[in-house]
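Novice: here's my sequence, what's the structure:
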Amino acid sequence: MSEKYVGRPVDRLDGLAKTTGQARFAAEHPYPDLAHAALVHATVPRGRITAIDTEAARAVKGVIDVLTHENAPAMKPPPSQSLLNPSTLVIGTSVNYLATDEVHWNGQPVAVVVAESPEAARHAAGLVRPTYEELPAVVDFAAEEPNATPQKGSAIMPAATNKGNAEAALDAAAVSVDLRFTTPPHSHNAIEPHATTAVWDGDRLTVHESTQSIAWLRSHLAQRFGVPQRNIRVLSPYVGGGFGGKGSVWAGTLLAVLAARATKRPVRLALTRAAVHHTVGGRTPTTQRVALGAESDGRLLALIHTSVARTGRVGGMPEQVTSASRHLYDSPNIRLRQSLVRLDLLPNTSMRAPGESIGTFALESAVDELACELGMDPIELRMRNEPARNPVDGKRFANRMLREAYELGAERFGWRERDPRPGSMTDGRWLVGMGVASAYHPSFQLPANVTVRLGADGGVVVRCALQEIGVGAATAQAQIAADELGVPLESVRVEVGDSELPEGPMAGGSGQTASAAAGVVEACRKLRRSALGLALKSPDSPLRGVTSPEARDGGLYQGSRGETYAAILTRAGRDHLEAAAGMGMLRFLAKTVRDQRRWVKAACGAQFCEVRVDRDTGEVRVSRWVGVFDVGRVINAKTVASQLRGGIVMGIGMALSEETLIDQRTGRVVNASLAEYHVPVHADIPRIDVHCLDEPDPTMPLGLRGVGEVGITGVGAAVANAVRHATGKRVRDLPITLDKLLPL
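Specialist: Just a heads-up that it's a prediction; the model follows:
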């Protein structure tokens, strides 16, 4: 493949549509006779509905219907989860909404109001009056921590590891740290709140949806509503951010479809910010223990990392909190354990780098504290314990350039200027601190299918039902196809976001680009072989006798001999060639298991942070950031840098401000708005210097790895480590707020 476009900072192909307002999101598609829906949320954490008064709501002008468990059409209950049935992997909760009088968390939807306008629907929803028989509920995570039980692991997501005798080695170590960390719940706040527009035509359903998984959503809806999958079309060409929250099927989607069926009207249900907090899962809270024992020269003798997280009693996704601790440091003794408590709260779900983002906060903070105890530079300590093979099982690393990332990052950041003494660096009233941490996230491929069409006019069409959640996914695939076929980028069109296209990968696990790229590359190479085959059949073709031409200049060439695809197809009397490629679920599972037996594949990096802490108020400001990453081959330098910066910004929010607050008496989320749930804004973020080593991973398609999640990992620890250097205080409980630093 001649690389004319891969690696370049190409502008996103959808940029003009988005910036000029031409792009339509899920809540922006017009339909005649469109109705609007609003949710009624439970106000108790657990109980039964004994009565539900809808009279006042029905009296509101414009109200079409009020659906409750007493009158709603039945949905089929969600099936049990199974890797062999992908639609079961996107179940947000096991609740069969409006088919039961049971309440499982404070905020669960218990009714849906459908009206002629969104204003009327919301007003009437506020007038619905359920009465409850309250039942005992458990909502206090900290109080339930002692009752945690071991998390069940799997071949893909281990929950426990034992190597040697870590506790004994810790006791015998010359230098050790044994620390407890906590992280709070976090809620999803994508720029586009979850939204659904549902339209029934007989037993055929069209859904405009803000989703990260078109194919699995379609399959799930077919099962829940008892219609053939071919009768459902899911359209999601643009998604205003996902981060994991739009990977599962939540109440808003199901109830919009249910309301459309019940009223025989097109129905739109756009969640408010508060409704997102109450009905869409977020990140679990955790408590974590990290204990490290080392010789006096810094070589690790023991690494212990244990965690307690939560799920809901009606669902929830366990997080791989100790994942990075399986891979980052060489130690003869390693003990990892993950445990869970089940609470009467909204089930948690994936949120950017689930497990690794919060697990690296604890691990990398503890490594920094060990460096302080040893009087050693924290980068030197990390490099002294950098493993040659995977520490827990001896597998090879597919490719790992963490040493190189630290070396370049230290140079770009100016690490040598750091005075290691806590509180020694100042700038007026500001205490200045510098911190580092390692970034780590595993690399995945997911099932994906692609078709590529090569026209006699020289145009190329790539078709794949992948999701464009704002990462430039279609642009990356266009760059790959242009290089594989040797055509101008402007001649490539990528069709995405429609379930009628070949089944695409879920936008999750940082695996969408690599998964689709594998299919694009294979399909393009099939097209090149087909085009060459057509040319060789013609006695007039300049390619006669050529065996391995290069794709360039809109055709196939070997030296000065060759011709364009247009000429080849025209001579053959063909208006196009088309090729398909991809990988189904069974092949994907077999490949995943086979790869995991052979090597460890992951993106990694070095995060460098400078903070300034006001010595009077304790205010923390991040003033500089440098991140250097080993993410394999870079497909689009602009979108990759944007993704990594976005992860770092989200990590800074996790470190300094984000926290979902739950009333421990009622289980209610009490800060369900962007006025009270504090995400970073422009004033909080400095210029972020991002650099990629751009070294291909030989085990991944085109050598690329995912970049969407590795950027957030290590960020919380880098900030905490910089605060420790600035103030001498080790904050072990996120977020790092003023009260945890004062008095200085």
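Novice: could you use CA atoms for every contact and neighbour count after this?
Specialist: Will do.
Novice: quick one: contacts for residue 245?
Specialist: The contact partners of residue 245, taken as CA atoms under 8 Å, 6 or more residues apart in numbering, are 188, 280, 281, 282, 349, 350, 351.
Novice: can you report how many residues lie near the fifth one?
Specialist: Right, the one you point to is residue 349. 30 (other CA atoms under 10 Å).
Novice: then residue 238?
Specialist: Neighbours around residue 238, by other CA under 10 Å: 22.
Novice: surely it is in contact with residue 23?
Specialist: Yes - counting by CA atoms under 8 Å, residue 23 is a contact partner of residue 238 at 7.1 Å.
Novice: which of the contacts of residue 245 are buried, as a PyMOL select command?
Specialist: Of those, the buried ones can be selected in PyMOL as follows, counting by 16 or more other CA atoms under 10 Å:
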select buried, resi 188+280+281+282+349+350+351
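Novice: quick one: which of the contacts of residue 245 sit in strands?
Specialist: Using DSSP state E, no member of these sits in strands.
Novice: would you do the same for the sequence below? I want to compare the two.
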Amino acid sequence: MTTKYIGKPASRVDGLEKVTGKARYSADFKVEGLTYGFIVSSSIAKGKITGIDSSRALALDGVLQVFTHENVRNLPWFKLRYTDLDAPSGTPFRPFYDNTIRFSMQPVALVIAETFELARYASSLIKVDYEEETHTSSLYQNISKSFKAPKGKIGYVPPKSRGNADAAYEDAAFKIQAEYKHSAEHHNPMELFSTTAIWDNEKLTVYDKTQGVSNCQFYIGNVFGLAYKDVRIISPYVGGAFGSGLRPQHQLFMAVLAALELKRPVKVGLTRQQMFSFGHRPATLQKLALSASPEGTLESVRHEAYSETSQFENYTEVIVNWSATMYACENVELKYELVKLDTFTPLDMRAPGAVTGVHAMESAMDELAYTLKMDPLIFRLKNYTDEDQVNEKPFSSKELVACYREGAEKFGWAARNVEPRSMRDGKNLVGWGVATAAWDANQMPSRAKALLSIDGKLVVSSGTSDIGTGTYTIMTQIAAEILGIAIENVTFKLGDTNLPLAPLEGGSWTAASVGSAVKTVCEDVRKILLKHAVKTKASPFYNYDPNKLQIDSGEIFDPNDSSKGISVTEIMRLAGVNSIEETSTSGPNPLVGRKYTMNSHAAVFAEVKVDEDLGTVDVTRVVCAVAAGKILNPKTARSQILGGVVWGISKALEEESKLDHQYGRFMNHNLSEYHVPVNKDINDIEVIFVEEKDDIVNPLGVKGVGEIGIIGVAGAIANAVFHATGVRVRNLPITMDKVLQIAEDDRNQVAV
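Specialist: Just a heads-up that it's a prediction; the model follows:
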């Protein structure tokens, strides 16, 4: 019986370094002769730079250079269309390419100085003259200019309709239609973006905050015409990213630009305000129309979404597609279009597309359930499907019904009074809401290396990232169990382009992708060890069948004969082997993808209390029941779901990047005015992992939990607010002014 590490709640192997301050993030790396950069941002949203005067800054002792479009010329990347692996279609933004201003806070100059303080001061002395042009930054005022994206970003699947939704809707006995909105949102990880670039002996070493070291290597090589082998990107720790680190950001380009020209190490970081100058979850308008039979059978779904993009790239998300797969329905019409604005290109943000589209769909499902006078949970169960009707394929596994059942039982859903405004706690109106969630369970090609030394120590490595999700820990667990050695003898390395190639850390696919590669390479090392055990004459298992042997706790043994055994280190000594090193690759089985749809699923139950006089909303309880295949580490996985639920609460009630359309600039570009929850905002959260066995999805049977935890939360909360108040707020975030205003405008909006 081998020791089990997979599925056990192991503590983070990187935890000690983090809590003691030994973990070094991108801004923590220091080298001799380090110089510092500070970025100057544009004050307009659209127009031309007519002149830049850097003379006062350059006159300061210690200021080394000021880079602008006037002195940055002929970089190789200017001839390329794509410069990173996560780029959407279009032309990527190129800092200092020309004098055109495309969005507010666009980088227009970079000051390099001997100290950070001097660079920051010198930046204030640079005078930039503009010829301003009329900009447009409002999605809702430009819906008439929407268009269907001619080509989406990598992984984008255009929506596919079926049946005749219009006719079914017209003929239906029960129907609803509504519009749902949400403004832009920004990632705001705790760690700011920072890059340190070091040029030494024709080699470039870069410490960068990123979710993909290989993507940054690809980017730098393309931009500056460098051989990839001469560019090393290192990123051992990431202080949160949530998608903001998928694409290389401005400071990476600028640090390398300066280091190559000055032949000195350069550090460039972004301020919190400048973190609002690239990428965000796009503002979106959604229109839904649903209909059902008197018995509660869903008869039609119409889902339209209009989302913003920049003027220079077509950023796409899978927003409406979920409405075609989550429930059984023969008539589905989907539409997804973009609106070009004078802002930066949106960027993937935790559960991109799904968290937006599912909120609207789950709110509409709740509205239709009330129109039917049917319990919202029963309505969902009645329209449950085991088939992906879009692709006419079964799911590889789907324990959503168990999620509904176990979540409802833990939450106490059976005690719910269906009538809005019927449950109270003193002056507070109490509401209960439910929502469904789904997310893709993908696997990407990945590589991993394993090095087993004669001292019994195993080092496994892959060029992936850990953005706080627990990648270090779960890969250590996989390696220890598969090879059969004690977990304390295993070290996992990541975040370095000198390590085997791994995909971007995103999409909830890292556990399945890199984990499968780790499993494969450790199996390969195990086979070599057992081969030595049966081929070495001094071994007690000489001429044995290796398939009958096992390895556990560093010992090779026959489970049917306890009288024999030999340690891994001893067999390596006897075989004259000082180390065993293997590199292996793992990837998805294309035949499986053709036969099955692979998703994770969840059911979210939320309780809110709404002050009847003030309209304030407090989320007092959340139960999130998740089916995501094998859970590699319940401790770190629970942490992921907790984080997702907290962010879902934040999305539902607080987060909003507010654009001042007069200036085309986000106004609340700081952590005091961009509201996110604090400890006092978060109450009881219960996470349930529903047992789900999936031998199809990937060799480990895992689906990833990074994103499924956030997807249904906003919908469940919005539905709970309606149940509490009888007021349907369709514009996120749900703030007190909206609750009170809608109640005042139409107190009897819905009669049940």
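Novice: TM-score for the pair, please.
Specialist: For this chain pair, the superposition-based TM-score is 0.96 by TM-score structural alignment, normalised by the length of the first structure; 735 aligned residues with a CA RMSD of 1.8 Å.
Novice: reformat the contacts of residue 245 of the first structure as JSON lines; add distance to residue 233 of the first structure.
Specialist: Below are those laid out as JSON lines (distance: CA to CA, whole Å):
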{"residue": "188", "distance to residue 233 of the first structure": "26"}
{"residue": "280", "distance to residue 233 of the first structure": "23"}
{"residue": "281", "distance to residue 233 of the first structure": "25"}
{"residue": "282", "distance to residue 233 of the first structure": "27"}
{"residue": "349", "distance to residue 233 of the first structure": "25"}
{"residue": "350", "distance to residue 233 of the first structure": "25"}
{"residue": "351", "distance to residue 233 of the first structure": "27"}
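Novice: what about the helices in the stretch 251-400 of the second structure?
Specialist: Along the stretch 251-400 of the second structure, the stretches classed as helices by DSSP state H, counting those that start in this stretch are 354-372, 376-382, 400-411.
Novice: mean distance between the shortest one and the first structure after superposition?
Specialist: Right, helix 376-382 of the second structure. Compared with the first structure after fitting, helix 376-382 of the second structure deviates on average by 0.6 Å (mean CA distance after the TM-score superposition for the first structure).
Novice: packing partners of that helix?
Specialist: helix 354-372 (3 or more CA pairs under 8 Å, 6 or more residues apart in numbering; DSSP states H and E).
Novice: comparing the helix it packs on with the first structure, how large is the average distance?
Specialist: Helix 354-372 of the second structure versus its aligned partner: 0.6 Å mean (mean CA distance after the TM-score superposition for the first structure).
Novice: that helix aligns to what range in the first structure?
Specialist: The alignment of helix 354-372 of the second structure onto the first structure (TM-score structural alignment) spans residues 356-374.
Novice: buried ones in the matching stretch?
Specialist: Those would be 356-372, 374, for stretch 356-374 of the first structure by 16+ other CA under 10 Å.
Novice: for stretch 20-29 of the first structure, same thing?
Specialist: Applying 16+ other CA under 10 Å to stretch 20-29 of the first structure flags 24, 25, 26, 27 as buried.
Novice: in the second structure, which residues correspond to stretch 626-644 of the first structure?
Specialist: Going by TM-score structural alignment: stretch 626-644 of the first structure matches residues 623-641.
Novice: quick one: end-to-end length of the matching stretch, please.
Specialist: Terminal residues of stretch 623-641 of the second structure lie 11 Å apart, using CA to CA, to the nearest Å.
Novice: ok, stretch 71-79 of the second structure next?
Specialist: Span of stretch 71-79 of the second structure from end to end, CA to CA: 18 Å.
Novice: the counterpart of residue 524 of the second structure in the first structure: what's it in contact with?
Specialist: Under the alignment (TM-score structural alignment), residue 524 of the second structure pairs with residue 526 of the first structure. Neighbouring residues of residue 526 of the first structure by CA under 8 Å, 6+ apart: residue 579.
Novice: cool, and residue 307 of the second structure?
Specialist: 139, 282, 283, 284, 285, 336, 337, 338, 339 are the contacts of residue 307 of the second structure under CA under 8 Å, 6+ apart.
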